[in-house]
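**Q** Pasting a predicted model and its sequence here:
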Amino acid sequence: MKHTTWTTLPILAVLLVACGSAPTPADHDRMAAEMFKTSFQDKGIAKLDRLDQDEANRLCSAADTAGRPLDEKLARAIEAASLKTIPLPADGRFLGDWKQGEALAQSGRGLTWTDDAKTANGGNCYNCHQISKEEISFGTLGPSLYNYGKLRGVSDPHAAASQAIVGYTWGKLWNARAYNACSQMPRVGHAGILNEQQLKHIMALLLDPQSPVNR
């Protein structure tokens, strides 16, 4: 018979308390948090602080667990606060090289415990989106981005008529919560997953008329 280890005691304590009555959604969240904290450990660049929820995550998770949408007032407050975190490009230019953008969209490397912190991360965009028609392997968690710029009438990303779409796309990539409080899209700029120049390359992939996305 195996002996109970000290690391399992917090989980057992939570389970025993929960046995006294039907577990509430808060009980489930608490048990899940305990299990995560005792099952993971710091390793390489992957630290336990990744398990910490910010206030927006906590509110969105609670609403999801309860099976109801987030309160409208809270949602607008999260979006407004998130919008303030989005900086404009330092040089005022939003587009980089779409070819480098395609390479970033294809790459899923980065942020795992086996990765070096000095190694550039990929965008892993194809994991959730269709982007170019040449790539036949892609996820469907997010909408198709094929013809992204073309469908939105962006024939010249630098033209004044295109600036609203350019600005929206930049903001969506930087911090998607500015437009959807409980968005599950990674906040690739805000979280430091991609740097400013990498984001410019992704922007070019989506908006440059010469990109395979818009041909």
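**A** Sure, I can see it.
**Q** contacts, neighbours, all on C-alpha from now
**A** OK.
**Q** Now do the contacts for Trp174.
**A** By C-alpha atoms under 8 Å, 6 or more residues apart in numbering, Trp174 lies in contact with 86, 187-190, 199.
**Q** Which one (most neighbours) among these?
**A** Highest neighbour count within the contacts of Trp174, by other C-alpha atoms under 10 Å: Leu199, with 24 neighbours.
**Q** same for the host helix or strand of it, what does it pack against?
**A** Element membership for Leu199, per DSSP states H and E: helix 196-207. Packed against helix 196-207, as judged by 3 or more C-alpha pairs under 8 Å, 6 or more residues apart in numbering; DSSP states H and E, are the following elements: helix 98-106, helix 148-151, helix 163-174.
**Q** now, which of the contacts of Trp174 sits nearest Lys133?
**A** Leu199 (21.2 Å; C-alpha to C-alpha).
**Q** related to what we said a few turns ago, now for the contacts of Trp174, which pair is the farthest apart?
**A** So, these by C-alpha to C-alpha: farthest apart are Ile86 and Leu199, at 12.4 Å.
**Q** and the residue positioned nearest the centre of the chain, how far is that from Asn124?
**A** Nearest to the mean C-alpha position of the chain, by C-alpha atoms, centre = their mean, lies Pro186 at 0.7 Å. Distance, Pro186 to Asn124, using C-alpha to C-alpha, to the nearest Å: 10 Å.
**Q** A further structure is provided below for comparison with the first:
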Amino acid sequence: MKPITLALAGVLGFATPLAWAGNADLDAKFKELVDRSFKTTGIAQKERMIQLDFQKLCSALEAGEKVDPKKIEELRQAQEQTIRWPSDGKFLGNWKEGEKIAQSGRGLTWTDNPDTVNGGGCYNCHQMDQKELSYGNIGPSLSGYGKLRGNSEEVLKYAWRQIWNSKSFNLCSSMPRFGDAGILTEQQIKDVMGYLFDPESPVNKNHK
């Protein structure tokens, strides 16, 4: 075990994720340990090491713990309440700016300056453009996203909600909470939406 792992194990007494999630004393000790052992550098906040309630539950599920389905649904509904729709009612922005955001993995690391503009890093998990040579496959291909689905209000709202906080659909989704966690601004999300839906975007124009 690495030193930090040993330190955490000593504080937590090798508690299981579910036991930890329901133990306020262990929570307090862990937060105290993080506060004492780590420091915020640049825009990488040490508070990001503290799991939120739904993250604790998902860790418990990953560890094979039995979790009450009602609790899962309760936390999913709480995440659904975080959704914020476009302030001006417009879902689509500039697809060219959206492409830049989707292809940028910058932001939120200790080497970034506070004024660093965050990227979406969409390429890490999705194929966006069929002409791309390298892309991740953790998530489904998004090639032809708008071309295949159209741009009805229902489809636009689904995509917006997925980007803003995918946990509102699937509590343990691997997709970041781009809007809810403040990773991307409202305008950036609009631009990514433009990249997904605009007919002239490579996402749709290069789809065959």
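**A** Structure received. It should be emphasised that the depicted structure is a prediction, and the values quoted were computed from it without experimental measurement.
**Q** Show me what counts as buried in the longest helix along structure 1.
**A** Identified as the longest helix of structure 1 according to DSSP state H is helix 25-39. For helix 25-39 of structure 1, burial by neighbour count (16 or more other C-alpha atoms under 10 Å) applies to 31, 34, 37.
**Q** And for stretch 50-59 of structure 1?
**A** Within stretch 50-59 of structure 1, judged by 16+ other C-alpha under 10 Å, the buried ones are 56, 59.
**Q** how far out from the middle of the chain is it?
**A** 13 Å (C-alpha atoms, centre = their mean, to the nearest Å).
**Q** Other residues contacting it?
**A** 36-37, 70, 78, 181-182.
**Q** equivalent range in structure 2 for that stretch?
**A** Under TM-score structural alignment, stretch 50-59 of structure 1 corresponds to residues 48-57 of structure 2.
**Q** same check, this time on stretch 178-198 of structure 1
**A** Under TM-score structural alignment, the match for stretch 178-198 of structure 1 is residues 168-188.
**Q** What of stretch 118-125 of structure 1?
**A** Aligned by TM-score structural alignment, stretch 118-125 of structure 1 falls on residues 115-122 of structure 2.
**Q** Show the end-to-end separation of that stretch, please.
**A** 21 Å.
**Q** Name the residues of that stretch that are buried.
**A** Across stretch 115-122 of structure 2, burial judged by 16+ other C-alpha under 10 Å covers 117-122.
**Q** The residue nearest to the centre of structure 1 in helix, strand or coil?
**A** Assigned by DSSP: H, G, I helix; E, B strand; the rest coil, the conformation of Pro186 of structure 1 is coil.
**Q** Quick check, it in contact with Ala176.
**A** Yes: here Pro186 of structure 1 reaches Ala176: they are 7.3 Å apart, a contact under C-alpha atoms under 8 Å.
**Q** Count the neighbours of the aligned partner of Leu207 of structure 1 in structure 2 for me.
**A** By TM-score structural alignment, Leu207 of structure 1 lines up with Phe197 in structure 2. Applying other C-alpha under 10 Å, we find 27 other residues in the vicinity of Phe197 of structure 2.
**Q** So the residue nearest to Gly110 of structure 1 when sequence neighbours are not counted versus Leu9 of structure 1, what's the distance?
**A** The spatially closest residue to Gly110 of structure 1, leaving aside those adjacent along the chain, is Asn121, at 4.4 Å (C-alpha to C-alpha, 6 or more residues apart in numbering). As judged by C-alpha to C-alpha, Asn121 of structure 1 and Leu9 of structure 1 stand 38 Å apart.
**Q** what does Leu111 of structure 1 give?
**A** 31 Å.
**Q** And these two? Which one has more around it.
**A** Leu111 (17 against 12).
**Q** who's in contact with that one?
**A** Residues in contact with Leu111 of structure 1 (C-alpha under 8 Å, 6+ apart) are 45-46, 117, 121.
**Q** Same question for Lys172 of structure 1.
**A** 178-179.
**Q** Count the neighbours of Lys39 of structure 2 for me.
**A** For Lys39 of structure 2, the neighbour count with other C-alpha under 10 Å is 12.
**Q** If we only consider the contacts of stretch 50-59 of structure 1, which is nearest to Ile131 of structure 1?
**A** When those are compared against Ile131 of structure 1 (criterion: C-alpha to C-alpha), the nearest one is Cys182, at 23.1 Å.
**Q** What number of residues are in the vicinity of the spatially closest residue to that closest one that is not a sequence neighbour?
**A** Closest residue to Cys182 of structure 1 apart from its sequence neighbours, by C-alpha to C-alpha, 6+ apart: Cys60 at 5.7 Å. Look at Cys60 of structure 1: counted by other C-alpha under 10 Å, it has 20 neighbours.
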